[in-house]
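Chemist: any chance you could fold what I've pasted below:
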Amino acid sequence: MNHETPLSPRPLHHLAEAPRRVLTTAQLREHGVPAAETAVRCRAGGPWQQLLPGVFLLHPGPPTSEERLHAVLLYAARGPLPRAATGVPTQPSAQDPHRPVYAEVMVTGLAALTLHGFATSPGLPALERIDVLVERGRRLRSAGCVRIVRAAGLPAAEAVTGLPVAPVPRALADAVAALSDAGTVRRLLTEAVRGGHCEPSAVVRELTGAGLLVRSHVVDAVGLLLAEGRALSEDRLYRMVREHGLPDPVWNVDLRLPGGPRLGGVDAYWPEQAVALELDTRAPRHGGRPDDETRHSEYARKREHLERLGITVVHVTPRKLRESPDQQATIVRTALMAATDRDPAAHVVALPR
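Modeler: Take a look at the predicted model:
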């Protein structure tokens, strides 16, 4: 008995009619096509072709971008996982009865950024190689159009056009790791923030984890990234105050005790209510480096000092300001209204910074 052939093989026309005609050796065997017949069909001039080791395209023409993506995922994927673990449907749908399932693998790098809608990332047909992210311990090699990228732990994949795709910060880090052109790196990082794909802090965290902040052109691009993120967040803050009818504060001031030392800068201050707002656009801590710890300690000391003087400090992050401006406006309004129930704050001087 030929153990490669199932008891009830499906006819080959079933494969030819599939929306995505990319299958592995094991899948072909499940459809009643033994390895020997696959080899015959992939000969020069034959109706099929081998795209990657163990992955076949069931037509003779060039693969589409979609077929290439499915091919690299099939090459790198392990067995199926449930929806809760991958975020990608595990069962075929009525619209796509042949939807494949991929586990412990996701598209990353420039291909992932293109799928996320980055205008500065090359189109899929222009990419000679497609990066896929897998666990570090996998015994898997780059081959053909697929480049294997390894990670100690995989992030949660995002489903984009039905495919598992790395989140933008991770995809950016993997793309930047393979790029040496400073202009390209700068444009990609800028679009990530300007296009609302993610917060600068998330990008810096991934770049730091990948050990990329030792490259001068990446450090320069990160500086521009943080400045861009700061400007966008300030604009959202101005818009929040205006659109939610909050009293006008004094903007971007240094607080000082009369004739005394500087207490620190804040992004907005309501003198009558002694409420200060701080927009936290600091980069995340980078593995406990001393300069990072110093900056965070100084921030905590400043906030504690202001609160001891009776000044309420409202802490707002760029992500909260972008995703829930209504909630942040309510928090500020509540702090302003609560001022009448507090003991009078120490008098401080607000000077432009």
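Chemist: all contacts plus neighbour counts: C-alpha atoms, from now on.
Modeler: OK.
Chemist: got the end-to-end distance for stretch 44-62?
Modeler: 14 Å (CA to CA, to the nearest Å).
Chemist: then stretch 242-262?
Modeler: 29 Å.
Chemist: how many neighbours does residue 43 have?
Modeler: For residue 43, the neighbour count with other CA atoms under 10 Å is 12.
Chemist: same deal with residue 19?
Modeler: Look at residue 19: counted by other CA under 10 Å, it has 12 neighbours.
Chemist: ok, now residue 115?
Modeler: Residue 115, neighbours per other CA under 10 Å, totals 19.
Chemist: residue 162 is in contact with that one, correct?
Modeler: No. Assessed by CA atoms under 8 Å, residue 115 is found out of contact with residue 162, at 10.8 Å.
Chemist: with adjacent residues omitted, what lies nearest to residue 285?
Modeler: Nearest residue to residue 285, sequence neighbours excluded (CA to CA, 6 or more residues apart in numbering): residue 292, at 5.6 Å.
Chemist: my read: the one you found touches residue 282, true?
Modeler: No. At 9.7 Å, residue 292 and residue 282 do not qualify as touching, with contact defined as CA under 8 Å.
Chemist: which residues in the stretch 51-200 of the chain form helices?
Modeler: If DSSP state H, counting those that start in this stretch is used as the criterion, the helices of the stretch 51-200 of the chain fall at 65-76, 83-86, 109-115, 168-177, 182-194, 200-209.
Chemist: which strands and helices sit next to the longest one?
Modeler: Other helices and strands packing on helix 182-194, by 3 or more CA pairs under 8 Å, 6 or more residues apart in numbering; DSSP states H and E, are helix 168-177, helix 216-243.
Chemist: now do the shortest one
Modeler: Counting contacts by 3+ CA pairs under 8 Å, 6+ apart, helix 83-86 is packed against no other helix or strand.
Chemist: just confirm residue 53 contacts residue 75, I think it does.
Modeler: Yes. Applying CA under 8 Å, one finds residue 53 in contact with residue 75, separated by 7.2 Å.
Chemist: the residue lying closest to residue 311 once chain neighbours are set aside: what's it in contact with?
Modeler: In space, and not counting its chain neighbours, residue 311 is closest to residue 274: 5.0 Å by CA to CA, 6+ apart. Residues near residue 274 by CA atoms under 8 Å, 6 or more residues apart in numbering: 310, 311, 312, 339, 345.
Chemist: let's see this one next, to set against the first:
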Amino acid sequence: MTHEAPLTPPTPRRPEAAPAAPRVTTLLALRAEGVPAATTRRRCRPGGPWQMPLPGVVLLHPGPPDGHELLHAALLYTGGAEAGSVITGLAALAVQGVTSAGAPDAARRVDVLVPHTRRLRSLARVRVLRTARPPRPRRIAGLPVAPAARALADALAHLEEPAALRRPLEEAVRLGLCAPRAVVAELEQTGRLDEPPVARAVEGLLAAARPAAEELLFHMVRQGTLPDPCWNVGLWLPDGPFLGDVDAYWPESSVAVRLDTRLPRQRGAAPTPDEAEATRREQTLRGLGVTVVRITPRALHASWRRQANAVRAALRAGATRPGTDWVVVLPR
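Modeler: Modelled structure (predicted):
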């Protein structure tokens, strides 16, 4: 891992503010304002000043709807936030600043989560996803959207080709909108995590998350004023077995840091042979006096200062113990 200057975690791009008065409404709302349904329908005829892109939803101009109007129309068709409707999938990612998810347009569907008790059907550009696990929505640009991890899982669960979600997956993680483990946890709920295409997409997500986590680890060391470690090294016994790879190592204090980007095991699942071997090697390192500090990318995003303090405490404790001069440090 090579670096020229300390980096800070990227700040998610904020979507533009919602228009003050969206030009989309409903037949019922217009009727409440005194506009008869017959008048509304007449104005929505071809060539008229209004249009009806979805049943009961009225666009108050004749031109093509923009992305924000499409999302409002989808919400109004499904009953709105008051009825528990939440935008999810690629549209929710786009609202949260994931540019590779693509902006909503007339050629793409908008996924909307609704309570499982609702009896709505998908129609035109709106795909209705009934759920017994409604997420706590984020309110962005006046729209209730699913958190990025849930939006990614919903998008992945309904794409014919999961590989198409690789770039949005990588971008959402890079922007710090979600942690890979949160996406995996959501995918476990869909029951599709064991499908080969989905598993490959998740493996790609974990691989994509590592460079961003490494940059944040470097930032933690520099900004936390920690001593310079040996970066990305392997630990060995002299003329002996391999003890394991670590992301940072301080030989003077025998402290190692490992970024924990492994795919979480499902509850009750036995460890794989690779996991069992990694655990055995880590236990050997600890037995030799090496302090191994595991840090998840999520913990780094949440508070790199807290993680820096934990490493600093380990370095201080290690300085008071006998050294482990028999551990050989080699580039990996």
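Chemist: where does the TM-score land?
Modeler: Once superposed, the chains reach a TM-score of 0.78 (TM-score structural alignment, normalised by the length of structure 2), with 312 aligned residues with a CA RMSD of 3.2 Å.
Chemist: okay, residue 53 and residue 75 of structure 1: which has more neighbours?
Modeler: residue 75 (24 against 12).
Chemist: alignment lookup: the more buried one to structure 2.
Modeler: Matched to structure 2 by TM-score structural alignment, residue 75 of structure 1 sits across from residue 77.
Chemist: do you know which of the helices of the stretch 51-200 of structure 1 lies nearest residue 149 of structure 1?
Modeler: Closest approach to residue 149 of structure 1 among the helices of the stretch 51-200 of structure 1 (CA to CA): helix 168-177, 7.7 Å.
Chemist: give me the helices and strands touching that closest one, please.
Modeler: Where contact means 3+ CA pairs under 8 Å, 6+ apart, helix 168-177 of structure 1 is packed against strand 106-108, helix 109-115, helix 182-194, helix 200-209.
Chemist: cutoff 10 Å now
Modeler: In terms of contacts (3 or more CA pairs under 10 Å, 6 or more residues apart in numbering; DSSP states H and E), helix 168-177 of structure 1 is packed against strand 106-108, helix 109-115, strand 130-135, helix 182-194, helix 200-209.
Chemist: what's the matching range in structure 2 for the second one?
Modeler: Read that as helix 109-115 of structure 1. Counting by TM-score structural alignment, helix 109-115 of structure 1 pairs with residues 89-95 of structure 2.
Chemist: from residue 298 of structure 2, how far off is residue 261 of structure 2?
Modeler: Residue 261 of structure 2 sits 9 Å away from residue 298 of structure 2, taking CA to CA as the criterion.
Chemist: which neighbours do these two have in common?
Modeler: Common contacts of residue 261 of structure 2 and residue 298 (CA atoms under 10 Å, 6 or more residues apart in numbering): 179, 180, 181, 213.
Chemist: quick one, what contacts the first one?
Modeler: Residues in contact with residue 179 of structure 2, defined by CA under 10 Å, 6+ apart, are 148-149, 172-173, 205-206, 209, 261, 296-299, 301.
Chemist: could you rerun that using 7 Å?
Modeler: Contact analysis of residue 179 of structure 2 by CA atoms under 7 Å, 6 or more residues apart in numbering lists 173, 297, 298.
Chemist: structure 1: which residue goes with the last one?
Modeler: The reference is to residue 298 of structure 2. So residue 298 of structure 2 corresponds to residue 319, using TM-score structural alignment.
Chemist: picking that back up, most tightly packed of the helices and strands packed on helix 182-194 of structure 1?
Modeler: helix 168-177 (a mean of 23; mean count of other CA atoms under 10 Å).
Chemist: and that helix, how far from the chain's centre?
Modeler: Distance, stretch centre to chain centre, for helix 168-177 of structure 1: 8 Å (CA atoms, centre = their mean, to the nearest Å).
Chemist: what's that helix aligned against in structure 2?
Modeler: Aligning helix 168-177 of structure 1 against structure 2 (TM-score structural alignment) gives residues 148-157.
Chemist: isn't residue 315 of structure 2 up against residue 251?
Modeler: No. Counting by CA atoms under 7 Å, residue 315 of structure 2 does not reach residue 251; the two are 9.9 Å apart.
Chemist: from residue 211 of structure 2, how far off is the aligned residue in structure 2 for residue 151 of structure 1?
Modeler: If you follow residue 151 of structure 1 across to structure 2 using TM-score structural alignment, you land on residue 131. Using CA to CA, residue 131 of structure 2 is found at 34 Å from residue 211 of structure 2.
Chemist: quick one: the strands in the stretch 201-332 of structure 2?
Modeler: Using DSSP state E, counting those that start in this stretch, the strands of the stretch 201-332 of structure 2 run over 230-236, 242-250, 255-259, 291-295, 328-331.
Chemist: now distance to residue 186 of structure 2 and mean neighbour count too, for those strands, in JSON lines please.
Modeler: Converted to JSON lines, the strands of the stretch 201-332 of structure 2 look like this (distance: least, CA to CA, whole Å; neighbours: other CA atoms under 10 Å):
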{"stretch": "strand 230-236", "distance to residue 186 of structure 2": "31", "mean neighbour count": "19"}
{"stretch": "strand 242-250", "distance to residue 186 of structure 2": "28", "mean neighbour count": "20"}
{"stretch": "strand 255-259", "distance to residue 186 of structure 2": "22", "mean neighbour count": "21"}
{"stretch": "strand 291-295", "distance to residue 186 of structure 2": "21", "mean neighbour count": "19"}
{"stretch": "strand 328-331", "distance to residue 186 of structure 2": "36", "mean neighbour count": "14"}
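Chemist: in TSV, list those along with distance to residue 48 of structure 2.
Modeler: Compiled in TSV, those are given as follows (distance: least, CA to CA, whole Å):
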stretch	distance to residue 48 of structure 2
strand 230-236	66
strand 242-250	64
strand 255-259	60
strand 291-295	60
strand 328-331	71
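Chemist: wait, which of those strands is closest to residue 99 of structure 2?
Modeler: Using CA to CA, these put strand 255-259 closest to residue 99 of structure 2, at 27.4 Å.
Chemist: so which bit of structure 1 is the closest one matched to?
Modeler: Using TM-score structural alignment, strand 255-259 of structure 2 pairs with 275-279 in structure 1.
Chemist: which residues touch that stretch?
Modeler: Residues contacting stretch 275-279 of structure 1 (CA under 7 Å, 6+ apart): 266-270, 311-317, 335-336.
Chemist: one more time with 10 Å
Modeler: Contacts for stretch 275-279 of structure 1 (CA under 10 Å, 6+ apart): 230, 233-234, 237, 249-253, 255, 265-270, 303, 306-307, 310-318, 321, 332-333, 335-336, 338-339, 345.
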